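>>> predicted model, plus sequence, below.
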Amino acid sequence: MEQISGRELAGDSRQNTVGMLEGVAAAMTRWSERWFPDAYIFAAIAVIVVAVGAMAIGAPVKTVGRAFGDGFWTLIPFTMQMVIGAISGYVVAVSPPAAKVMNRLARLPRGPRSAVAFVAFVSISTSLLNWAISLIFSGLLVRVLARREDLRMDYRAAGAAAYLGLGATWALGLSSSAAQLQANPESLPKGLLAITGVIPFSETIFLPQSFLVVAVLTIISVLIAYFSAPTGDRVRTAVDMGVDVSDQETRLSAPVRPGDRLDHSPVITIMIVLLGAVWIWHEFTTKNPILAISNLNTYNFVFLMLGMLLNWRPKRFLNAIAKSVPSTAGVLIQFPLYGGIAFILTKAAVPSGVPLSEHLAHFFVAISSHSSFSAVMGLHSAILGFFIPSGGGKWIIEAPYVIETAKAVQVHLGWAVTVYNAAEALPNLINPFWMLPLLGVLGLRARDVIGFTFTQLLVHFPVVIFLLWALTSTLQYHPPWMP
């Protein structure tokens, strides 16, 4: 009788487990694709729920309606900042120099599973700089890797690995919407600013505890990506899936009219970037670098100038912007609704003068303590995040009662933001909403990758909640700083 080695038995057991998880995740994906409406519908439902909640505790209909209208436009500066951040990240990711870096990186992995793990590492690393760069750059990297004839890489697993930056760590990086919002008082609605105060980066994403969470999630994500990547007959390459991964770079056509020459001339780009460089140099040499980069306008300006420089010619730069704009439609229409929600929560008071946000804070204070705050709020934020897929917009909803609860149970306010950030990213792993730009780049469907991201979620969820709970006691509470 043929002997079966322990390694083969372990391999079969692992493949069976992964196959079962893929089946569960695929079923969940089919359900969500069939029944989930557009993310805008969830934002609209949130408005209705919050309005009904305010009226249920005694706020007059007129007061609720006025609060909604007064708050509707309060997030316009932040909305445009988020849009510019997404556009600038996309423009950097699709630039010719980024393509050259991508081609060089694609030569590094030696085997198919190491290639998947490498994509996961690149996705997570770049997400700490900008979530849009991570999503687009990692997706394009997968396509370049898939062209290697010597690398029989599972295209689905690599695609899922490219998504890990947005599903694991982006909210703990520089483009964290909640951290950016709290560090910029001019972007905060006044009612929210009065509750939270200003919380700089040094108290949120630059905390040593936040770095630890990022390090643990990076290691875990890369290991899971490596060991969950199919091998042998289970591998499905891009060719197997009928996906064309040939180089589809759009070449600039030569100028036709004399006026077109300026569109193709780098002189304009050089002059604008030089002016921008003077301002950037001044910002970072006259201010604390942490404070400088925490300014959302500075952050966006740096990446926009970088995108302009890397694309070199104005025509290429404008083409990249045109391709990036459709991905920002959700932000443009949803964020005003979140502004209205914030005002209903904080301004639509009952005759006694107590708004809905305070009632919610009292509820969470009643079920929380200093030690349980992070676990309770983490679970709450993760569950709500599945239905309201918006980092900064959802923070506008949660911040009033999350911060009030943190103050009541004496939890470090910057850590409360980190709790939100780390937990809010978890549902991204199985929510098709944020996958759409990446899936467009890869030519895949959500059901192709979600089995692998669901496997990540099963491990991430308990690890994240445990870390948030365990690290809470390492930080001391101090009152909010008011500008």
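In hand now; what should we look at? Model, not experiment: these values are computed from the prediction.
>>> hey, let's count contacts and neighbours off CA atoms from now on
Will do.
>>> state the distance from Leu21 to Gln180.
Per CA to CA, to the nearest Å, Leu21 is found 36 Å from Gln180.
>>> in the stretch 101-250 of the chain, which spans are helices?
112-127, 131-146, 155-162, 164, 177-183, 190-196, 208-228 (DSSP state H, counting those that start in this stretch).
>>> please name every helix or strand in contact with the last one.
For helix 208-228, the contact count by 3 or more CA pairs under 8 Å, 6 or more residues apart in numbering; DSSP states H and E identifies helix 112-127, helix 155-162, helix 446-472 as packing neighbours.
>>> the inter-axis angle of that helix versus helix 112-127?
Between helix 208-228 and helix 112-127, the angle formed by their directions is 160 degrees, by axes from the mean of the first three to the mean of the last three CA atoms, to 10 degrees.
>>> what comes up buried for the next helix or strand after helix 208-228?
Later in the chain than helix 208-228, the nearest helix or strand by DSSP states H and E is helix 260-264. The neighbour-count check on helix 260-264 (16 or more other CA atoms under 10 Å) flags Asp263, His264 as buried.
>>> and what of stretch 359-371?
Result for stretch 359-371 [16+ other CA under 10 Å]: buried residues Leu360, Ala361, His362, Phe364, Val365, Ser368, Ser369, His370, Ser371.
>>> correct me, but the first one touches Tyr401?
Yes: with contacts counted by CA atoms under 8 Å, Leu360 reaches Tyr401, the gap being 5.8 Å.
>>> pick the most buried one from the helices and strands packed on helix 208-228.
helix 155-162 (a mean of 31; mean count of other CA atoms under 10 Å).
>>> neighbouring contacts of that one?
115-117, 119-120, 122-123, 134-135, 138-139, 142, 146, 225, 228-230, 236-238, 442, 448-450, 452-453 (CA atoms under 8 Å, 6 or more residues apart in numbering).
>>> swap in stretch 337-345?
Contacts of stretch 337-345 (CA under 8 Å, 6+ apart): 43-44, 46-47, 50-51, 54, 64, 67-75, 189, 191-192, 355-357, 393-394, 396-397, 400.
>>> likewise for stretch 84-95?
Stretch 84-95 is contacted by residues 98-99, 130-134, 136-137, 175, 300, 303-304, 306-308, 310-311, 317, 320-321, 324-325, 328 when judged by CA under 8 Å, 6+ apart.
>>> alongside the first one, take a look at this:
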Amino acid sequence: MTVVIRNMGNFFSLVVQRYLPDAFIFCILLTFVAMLGGIFLGGKTPLEVFKFWGDGFWGMLTFSMQSSMALMTGYALSSAPLFRKGLSKIARLPKNFGQAVLLATTGSFLLWYFHWGVGAVATGLLCREITRQMAKKGVKMHYPLLVASSYIGSGTWHLGISGASQLLLATEGHFLEGLVGVIPVSQTIYAPSTLIMSLALLIVIPIITYFMIPEEKDFKEPPASLIKMMEKEAEAEGSIQHNGRKTLGEVLNNSILVSMFAGVAGLIFLYYWFAKWNGAFDLNIFIVIMLVLSIILHYRPSSFYNCMKEGVRVAAPIFLQFQFYGGIMGIMVSSGLVAIIANWFTSFSTPFTFSWFAYIAAGLVNMFVPSGGGQWTVQGEIIMRSALDLGVSPAQAVTAFACGDGWTNLIQPFWALPLLGFAGLSIRDIMGYATVVFIFVFIIMSAGILFLPW
């Protein structure tokens, strides 16, 4: 079995390296496919499709800024001395590369399961520190597989406690309440069948990534420049050396009091947000938490600010590509392609197969609309109405949708951008290994959707 999975990993990695373009080119090709679909399937004119693309282009602006801020603050936090020490303790646990892959895969699953925003950033931090510790120990490694293992959680996140569609259905006043009522998370996220699927994925997927480890002669070490940069960050420990007399500007730039003032102000806000104002834990608050922790743990404003400037470089692909995905989403929704895909799968479904076809449809749409909450708003009503017509449990239907929405993240580079920014790799380096996991996730999810009781 080990040889078979290793050969699968080598095969898909070779194919992807040879034929898959960079993430930005992949995004452009998806745009072209969506445009053709809008014209030939949606029955729209080319001018209408271009308008849909233009209307949607800036639709992701808020989200791209949120994601970029999450990545930049995560980068700054990873360079803070105290945080680095804590992360180093975890990253030092593996004694060999096999254990490092298991840690990266399991950590990715758990972080994404907790919250997709945490997973998108924290997996990159953990991967960087594991890499540094392995290099420090002189352990040989296959860096692309380690990075790919850190991306695995993106394929299962929608079954976790931040699942957008399930949480929305559990909220009073949601847009489908008149159709299906309020569905508590005890019937979706915490349903026995969902937990069984999640547990099966947590057990099986780390084993699959472990089995994909190539022979040592085929290892690809991380770039020497990357290791050097990591070690430089670790040695700096956020300290600033000064010679001679300090100016007032230098004193303020390196004043711990300034950082503490900003940090305490942020902590007061967070306290009132959760304790007094009953605010929700969403992506914006996640970013505030990362920002406040980064400021406090860097001690000096100049140290924090310099790390944020470097984080801008890491976040550059997000600034660019998220807007193009907004254009794709605009085409998919306004041209009716989402409804066409969902209705086509529904047209030949039976009560037994409906949820599985809903799973496949959600996975297909996710390739063009890689946003769980956004996809549910345009596909949810079709799924729920069809489920009720066929006598299928709405809880099973939304869980199937959640499975599909996460599943194809493994072959969609959108959510890999933050991790790749941390790792310094391209999508071609990791997608072959992610494709193997994609196949096994499909098997586990399909079995759970079809045969577990709902």
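Received the coordinates, thanks. All values reported here derive from a predicted model rather than from experimental measurement.
>>> compare the helices and strands packed on helix 208-228 of structure 1 and report which one is nearest to Thr196 of structure 1.
helix 446-472 (18.3 Å; CA to CA).
>>> kindly calculate the angle that that closest one makes with helix 208-228.
Going by the same axes, to 10 degrees, helix 446-472 of structure 1 makes 140 degrees with helix 208-228.
>>> which helices and strands sit right next to helix 446-472 of structure 1?
Counting by 3+ CA pairs under 8 Å, 6+ apart, helix 446-472 of structure 1 packs on helix 6-35, helix 155-162, helix 208-228, helix 373-387, helix 413-424, helix 432-442.
>>> report the buried residues of stretch 230-242 of structure 1.
Applying 16+ other CA under 10 Å to stretch 230-242 of structure 1 flags Pro230, Thr231, Val235, Arg236, Thr237, Ala238 as buried.
>>> what about it, distance to the chain center?
29 Å (CA atoms, centre = their mean, to the nearest Å).
>>> immediately after the longest helix along structure 2, which helix or strand?
Selection of the longest helix in structure 2 by residue count, based on DSSP state H, yields helix 301-334. Tracing the chain past helix 301-334 of structure 2, the next element assigned as helix or strand by DSSP H and E is helix 337-347.
>>> average gap between that following helix and structure 1?
Once fitted to structure 1, helix 337-347 of structure 2 is off its aligned match by 4.5 Å on average (mean CA distance after the TM-score superposition for structure 1).
>>> buried ones only from the contacts of stretch 337-345 of structure 1, please, as a ChimeraX command.
In ChimeraX syntax, the buried subset of the contacts of stretch 337-345 of structure 1 is picked out as below (16+ other CA under 10 Å):
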select :43,46,47,50,51,54,64,67,68,69,71,72,73,74,75,189,192,355,356,357,393,394,396,397,400
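>>> check contacts around Gly276 of structure 1.
Listed by CA under 8 Å, 6+ apart, the contact partners of Gly276 of structure 1 are Met305.
>>> wasn't it part of a helix?
Yes: with DSSP: H, G, I helix; E, B strand; the rest coil as the criterion, Gly276 of structure 1 is part of a helix.
>>> re earlier: is it possible to export the helices and strands packed on helix 208-228 of structure 1 to CSV including distance to Phe36 of structure 1?
Compiled in CSV, those are given as follows (distance: least, CA to CA, whole Å):
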stretch, distance to Phe36 of structure 1
helix 112-127, 26
helix 155-162, 21
helix 446-472, 13
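>>> can you say which of these is nearest to Gly259 of structure 1?
Of all those, helix 112-127 comes closest under CA to CA, at 37.8 Å.
>>> packing partners of that closest one?
Using 3+ CA pairs under 8 Å, 6+ apart: helix 112-127 of structure 1 touches helix 131-146, helix 155-162, helix 164, helix 208-228.
>>> a markdown table please, covering the ones you listed and showing distance to Gly89 of structure 1.
Putting those into a markdown table (distance: least, CA to CA, whole Å) gives the following:
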| stretch | distance to Gly89 of structure 1 |
| --- | --- |
| helix 131-146 | 5 |
| helix 155-162 | 15 |
| helix 164 | 17 |
| helix 208-228 | 21 |
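>>> right, and those - which one's nearest Val198 of structure 1?
Val198 of structure 1 lies closest, by CA to CA, to one member of those: helix 208-228, at 18.2 Å.
>>> could you give the angle of that closest one to helix 6-35?
110 degrees.
>>> what's the mean distance for helix 208-228 of structure 1 versus structure 2?
Once fitted to structure 2, helix 208-228 of structure 1 is off its aligned match by 2.7 Å on average (mean CA distance after the TM-score superposition for structure 1).
>>> which one among the buried residues of stretch 359-371 of structure 1 gets closest to Ala382 of structure 1?
Phe364 (15.5 Å).
>>> what sits against the residue nearest to the closest one when sequence neighbours are not counted?
Leaving aside its sequence neighbours, Phe364 of structure 1 sits nearest to Thr405 (CA to CA, 6 or more residues apart in numbering; 6.3 Å). When contacts are counted by CA under 8 Å, 6+ apart, Thr405 of structure 1 touches Ala361, His362, Phe364, Val365.
>>> what's the counterpart of Thr405 of structure 1 in structure 2?
With TM-score structural alignment as the criterion, Thr405 of structure 1 lines up with Ile383 in structure 2.
>>> host element of its match?
With DSSP H and E as the criterion, Ile383 of structure 2 is inside helix 372-390.
>>> now the angle from that helix to helix 301-334?
Going by the same axes, to 10 degrees, helix 372-390 of structure 2 makes 30 degrees with helix 301-334.
>>> distance from helix 372-390 of structure 2 to the middle of the chain?
Centre to centre, stretch against its chain (CA atoms, centre = their mean), the figure for helix 372-390 of structure 2 is 23 Å.
>>> again with stretch 203-223 of structure 2
With CA atoms, centre = their mean, you get 21 Å for stretch 203-223 of structure 2.
>>> quick one: end-to-end length of it, please.
31 Å.
>>> can you list the residues that contact it?
2-3, 5-10, 98, 101-102, 105-106, 131, 140-145, 149, 433, 437, 440-441.
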